[in-house]
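Enquirer: Structure for the following, please:
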Amino acid sequence: MGAEKEEPVAKKQRLESYPNVPRTISTFSINSHKHPLNVKPSGNVFLTLDNKELQQARAQSLGYLNRFSDDLIMELISFVDDDITTLKNLSHTSRILYAFLFDEEVWKRAYIKQRNQEVIWRGSWKCSVLGFDYQNQAKIKLPDNLLCSDLLYRPYQLSQINYKTIFAKVIAEEEIYHRDSLEGNLKQLPSGRIPRIPESDLDLTLFNNEYHDQPFILTNSDSQRWPRWDLASLLKRFPNVKFRQEAVEWSLNDYSTYMNSNHDENPLYLFDCNSVAMKTLRKEYESPSIFQQDLFKYFNVNDGVNNCRPDHAWLIVGPQRSGSTFHKDPNYTSAWNAALTGRKLWIMLPPNITPPGVGADEEESEVTSPVGIGEWVIAGFFNDCLKMEDCLIGVTFPGEVMYVPSGWWHSVINIDESVALTQNFVPMSKLPNALNFLKNKRGQLSGFHPSQVKSTLDYLLNDALKDKGDTDEDIRILRQYRNQFNSLNLSDELIDEDCGEMSDLPPMPVFELFKQLMIMNGKTTELQHGLEKLTKIELKNYERITGKSQAWEKLIGDNDNKDSSKECNKTAGFSFGFDFNEESSDDEAQ
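Expert: Sure, this is the predicted structure:
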């Protein structure tokens, strides 16, 4: 009798448990920073209600503007866009207006408008635009309570946040879990923590069968697993290479200077996929084996000559306090994120639970939240989130990899200066969900460019699919889209735009294209299984939205729904016309 197969270690480590500890944090330390111009929080205005001298001083300082709220005054300032000299002169009009023009966002907008110019970073957006060092700018102090405004006080307050202090308890606990995992002594984690699994304990089958739908941190005791990149080593190799940092594009040298001396509420985050450096760096690492199965690679056809796949691999660099607000990854893809240097705090929620402080419409095509991470934390939403049963938090340390399942809400806060790699992918276990998104969320597709999709269609329809007639529904749709596209006569600028930024184009037939590409790559059986599960997802959502069962409609002979009942049996190219949510589809697709 053969030896019994050993159960994976990931399932054995359940003998002991770490103690459950309170997870909420105190934001008291955030509130102790004094504004450099002595701007006070709005609550201090109650101390001035009987102070006639302060009221007169404010009125004299603002003139007619004293009639307006702080929000309206700042809105009026935002319309000053003719010349930075106007902003400078306005700031010299009075002490209070100097405080309004001390706000970094005003000067950041001014910088971006003239971003074609080479501007040296001098410690702040204002100093960089006006050309003097941060230490040399005037600090015109206001009398106590002359200006009480959260609008002006809060950004500076948030720029002084020290997340190492705020999250000290969480970080210390996660440090224990991290160390124990590397030593093979990890116990059962308290509820609400993201589990850690050694990379050696997972293979592709186990991942697709049991772990694809839950966040986890992949650990590895091999110190050589990932490139030993930090900001210093990248600077030696690519000092003058331009990288994308949100709204700007700086050399790594310039960005390094910014990282070391910025006073932003939300520091710029380097998130680059197309620089010359990134094309080199991508050859120097390999994805973990369990994440290498990626169905979206089929969008890259004809040996890469025709490639309409959205960007999917990024280098990420950011200072402490930077990060990302709550979001779901594009096109319902999953992702892995490898921390090379620095610690990252992750907050995660399942697809069907909108995070506190975040607003989203039914389709989740419009997501609104506080301006930045700091505002979300200081407003108490972090603590509100931790009180939710399904909320998960964790800290990744250098060498660890976070797995983010498709559809999960997640926010990331950089505790330290950090360098990371991330990639989006679609494993086989997520095929039904990806198909559901491509078919029923066409208005939320992003990263596909009309020129690239058109080039891929031309290649397929003129070569690989040229012998297929219009009796094939997908081929008919693909040809119809190409004809529509050819008749639009778009400019070169528009044709290269991200489809997520365009509203005047016919919906791209990405769903139909993806199916054909899977067939061409020998995945017909897998595609058929995925489409069968897609039909179940659609039927479940149909019943949830309408409150009617398809079986019941057929039984009672509901004439009003005969057409839709017939259509339910069609798999390709059909949409019910409802807003299909993918939140519960993982279980329903199994």
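Enquirer: For the rest of this, base every contact and every neighbour count on C-alpha atoms.
Expert: Noted.
Enquirer: hmm, who's touching stretch 88-96?
Expert: 58, 61-62, 97-101, 140, 142, 147 (C-alpha atoms under 8 Å, 6 or more residues apart in numbering).
Enquirer: can you rerun that using 6 Å?
Expert: Residues outside stretch 88-96 that contact it (C-alpha atoms under 6 Å, 6 or more residues apart in numbering): 61, 97-98, 101.
Enquirer: Could you export those as CSV, including secondary structure and neighbour count?
Expert: Compiled in CSV, the contacts of stretch 88-96 are given as follows (DSSP: H, G, I helix; E, B strand; the rest coil; neighbours: other C-alpha atoms under 10 Å):
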residue, secondary structure, neighbour count
61, helix, 16
97, helix, 18
98, helix, 21
101, coil, 21
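Enquirer: Contact partners for residue 38?
Expert: With contacts defined as C-alpha under 6 Å, 6+ apart, the neighbours of residue 38 are 141-142.
Enquirer: compare with the first, here's sequence two:
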Amino acid sequence: MGDTVMDAPPVGAGAQLLPPTGVEPSVAAAQPDPLLDAMPSRSRSAGTLAPLNDRALSRLFSFLMPQELVACSGVSWLFYAVQGQEFLWRALVLLLLIDDEAKRGEFCFHGTWRATMLHPRRFPGRPWTDQVKPAPAGGFLRDSPRRPQWTRFKPRDQQIWYNTRYEDLIKWPVNLTVDRRPKMSREEFIEQYEKPNKPVVITGAIDHWRARWKWRADEICKHYGEVPVRTNGRSTNGRRFRMRLFDFLSYAHTANQEKYLYVFDKKIFDTEPGVEDDYEIPEYFNEDLFELMDEDDRPDYRWVLIGPHGSGSPLHTDPHRTSAWNAVVEGCKRVTFYPPHVIPPGVDEELIDSDYYASDDTLDWYRNTFPELEAHEMPMEALVFPGDLIFIPSGWWHSVLNIGLTIAVTQNVCSPITFPMVAADINAKAGKHLRRDFKCALAESEKWKHLADEIQTKRPSKRK
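Expert: The predicted structure is shown next:
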């Protein structure tokens, strides 16, 4: 490979195009290069598909099956680049492999989604799985609204996510303005943090949990390795999928991608009773009004979280303006906060009440938005280490960036103190069934029945 342009495609299933060494794709595209200019034009490379931009081409390729994508890789450099995008192969793996192979305990991640899909074990004796060398073509993936998905396999401390090194996840300056307190009394917590609606990291509050040793990365597979866990991935038909915890950790240790799968599992508490026994609700949050509801009626509220390094959650607020706690057992979380009255930089106001995240992915936000912030726009931040617990107040914007393989448990809470904010949100946005069930649960409680009138089962009619 030359210093400014790659003169031959990489060989081997799952390999991807690399940008010129030390030069970002956008910079390389702006530099004249005789060899690149001598290549056939994009129109010649794409033929009748030349009018389509990269996003449209990628969408078109998403309807193809594995053998069809491989065949396209031999057409031209343009088609090679488009078919090599990992999100296409991930969708195929989720659609075609996960359900059957995970059930049989046979699923294994092989470094990239493409290599996983085309592994010889799945297609023995199929010549079409061999890498095809395409005819060269210039002008591909230059004007794409998304940066090409470059992948480099290097030692962990040198790995790159979209030109962001793993070490940069730690080197970016952290505005550590969230209080960090040793274990305190419940009364102190309520007066100093819950009533003022202020975030805090509490140390030493979960040291007695069995999960502190049982959920460590080197131990958890001994106890739950065969348990199917639910990730945030969806197949092309929209289905969420599950994979064995052992397989997920294998994936987490070998993958180097733009968007990671992230275990966000709420059902594991029902399928594996031992998980619930490994931890207990911290004393600061043992009064939760949603607990008055039947388990099947209450909103989703607790999850086991397992994320590879570089994964995370974009800026968001928790549902129904509940508060939350998040306890880290393994790894480290970098948590960014903005108060409820502030629209954080990078958040699209039109998406705030939609079903989608209103900001870029966490890594993109830190790379593109964070360096441009003025002093008055800087967030409050915290680093949450193993054994720490962080309190996320009602209505606060927050994002999470996982540093190292991170294992945690989190739970949303409607306490008597946050109830007015939760009630206002439920009355304005929740469906009638949730409002009715919550109101009935409060009315049946001798202690909290006076709050039932705060929940409206019917919304006021709008004036015409």
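Enquirer: Superposed, what's their TM-score?
Expert: With the length set by TM-score structural alignment, normalised by the length of the second structure, the two chains reach a TM-score of 0.78; 410 aligned residues with a C-alpha RMSD of 3.3 Å.
Enquirer: just to revisit the earlier point, closest to residue 74 of the first structure among the contacts of stretch 88-96 of the first structure?
Expert: Sorting the contacts of stretch 88-96 of the first structure by how near they are to residue 74 of the first structure, with C-alpha to C-alpha, puts residue 101 at the top with 8.8 Å.
Enquirer: Neighbours of residue 431 of the second structure, how many?
Expert: Other residues lying near residue 431 of the second structure total 11 when counted by other C-alpha atoms under 10 Å.
Enquirer: Nearest to residue 73 of the first structure, out of the contacts of stretch 88-96 of the first structure: which one, please.
Expert: Ranking the contacts of stretch 88-96 of the first structure by separation from residue 73 of the first structure, with C-alpha to C-alpha as the measure, puts residue 97 on top at 9.3 Å.
Enquirer: mind listing the strands for the stretch 201-350 of the first structure?
Expert: Shown for the stretch 201-350 of the first structure, the strands assigned by DSSP state E, counting those that start in this stretch span residues 216-219, 242-245, 248-251, 270-272, 300-301, 306-307, 313-318, 323-327, 334-341, 344-349.
Enquirer: Show me what the longest one packs onto, helices and strands only.
Expert: What it means is strand 334-341 of the first structure. Applying 3 or more C-alpha pairs under 6 Å, 6 or more residues apart in numbering; DSSP states H and E, one finds that strand 334-341 of the first structure makes contact with strand 401-404, strand 418-425.
Enquirer: Relative to residue 304 of the first structure, which of the ones you listed is closest?
Expert: For these, the distance to residue 304 of the first structure is smallest for strand 418-425, at 17.5 Å, taking C-alpha to C-alpha.
Enquirer: Would you check the span in the second structure matched by the closest one?
Expert: Per TM-score structural alignment, the counterpart of strand 418-425 of the first structure in the second structure is residues 406-413.
Enquirer: picking up where we left off before, is it possible to export the contacts of stretch 88-96 of the first structure to CSV including distance to residue 274 of the first structure?
Expert: Conversion of the contacts of stretch 88-96 of the first structure to CSV gives the following (distance: C-alpha to C-alpha, whole Å):
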residue, distance to residue 274 of the first structure
61, 49
97, 41
98, 40
101, 36
